[in-house]
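**Q** Using only what follows, build the 3D model:
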Amino acid sequence: MTVSYVYLMVAIAVEIVATSLMKSTEGFTRLWPTLACLSGYAISLVALSQAVKGVPVGVAYALWSALGTAAIVAIGAVFLGEPITPTKVAGISLIIAGVVTLNLGGAH
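**A** Below is the predicted model of the structure:
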């Protein structure tokens, strides 16, 4: 695994944490959760910008957004009591299929 993919995994992980904190900010009215959330997004974008030095931007962004989205749906279901509906499952499946398709296309 190249260092670019390490940066990409860091970007994804930090984005997931930042998004998970979003609800606790209560509309950005609580200082510390807001600072943690915004800092997480900033760190994630810096790591993503480093990742695209060695990973095609389309592939990097597809992985970043798809894995983040899938993880947030799972976190919402497990920790926030949000329902997992057939529509959500279909949507996540389509996102994953799109990312797989992009990756099969190669880095041209």
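**Q** For the rest of this, base every contact and every neighbour count on C-alpha atoms.
**A** Fine.
**Q** just checking, what packs against the longest helix seen in the chain?
**A** For the chain, the longest helix by residue count, based on DSSP state H, is helix 57-79. In terms of contacts (3 or more Cα pairs under 8 Å, 6 or more residues apart in numbering; DSSP states H and E), helix 57-79 is packed against helix 3-21, helix 86-104.
**Q** structure for this one too, so we can compare:
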Amino acid sequence: MSWLLLFFAIVLEFLGTLSTKLSHGFERILPSVLMFVFYLGSMVTWNFALKKIDVSIGYAVWSGLGIAFTAVMGMLFFKEPINVSKIFFTVLIIVGVIGLSLKS
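**A** Now for the predicted structure:
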């Protein structure tokens, strides 16, 4: 259950980051409000996940997958430049997260 909560916290953090981008520096009200809702939800959910997961593993997985999801979405939906080094290092983040998850 804790890993499911952690994954849900990652999704909420990812949605918060997308809302940050869509808010255009707080110029758009709905994405601005959603940003706070998603980040708050992520923190609360992550807090419950850490009851059974070591903080070092939980934080690495939470931040690593959040970074990877955001990088991929930036390339796909926001038309950010795609290059070999960006893909390579994003894959390294994912491999590191998988390694940490398997080790715990």
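**Q** buried ones in the longest helix of the first structure?
**A** For helix 57-79 of the first structure, a neighbour-count test (16 or more other Cα atoms under 10 Å) marks 59-74 as buried.
**Q** Tell me how far the residue sitting furthest away from the middle of the second structure lies from Thr20 of the second structure.
**A** Note on the second structure: the largest C-alpha distance from the chain mean falls to Glu27, namely 23.1 Å (Cα atoms, centre = their mean). Glu27 of the second structure is 10 Å from Thr20 of the second structure, where distance means Cα to Cα, to the nearest Å.
**Q** now swap in Phe26 of the second structure and tell me
**A** Phe26 of the second structure sits 8 Å away from Thr20 of the second structure, going by Cα to Cα.
**Q** residues in contact with the aligned partner of Ile29 of the second structure in the first structure?
**A** In the first structure, the residue equivalent to Ile29 of the second structure is Leu31, according to TM-score structural alignment. Leu31 of the first structure sits next to Thr25 when contact means Cα atoms under 8 Å, 6 or more residues apart in numbering.
**Q** Please report how far Leu31 of the first structure lies from Ser20 of the first structure.
**A** 16 Å.
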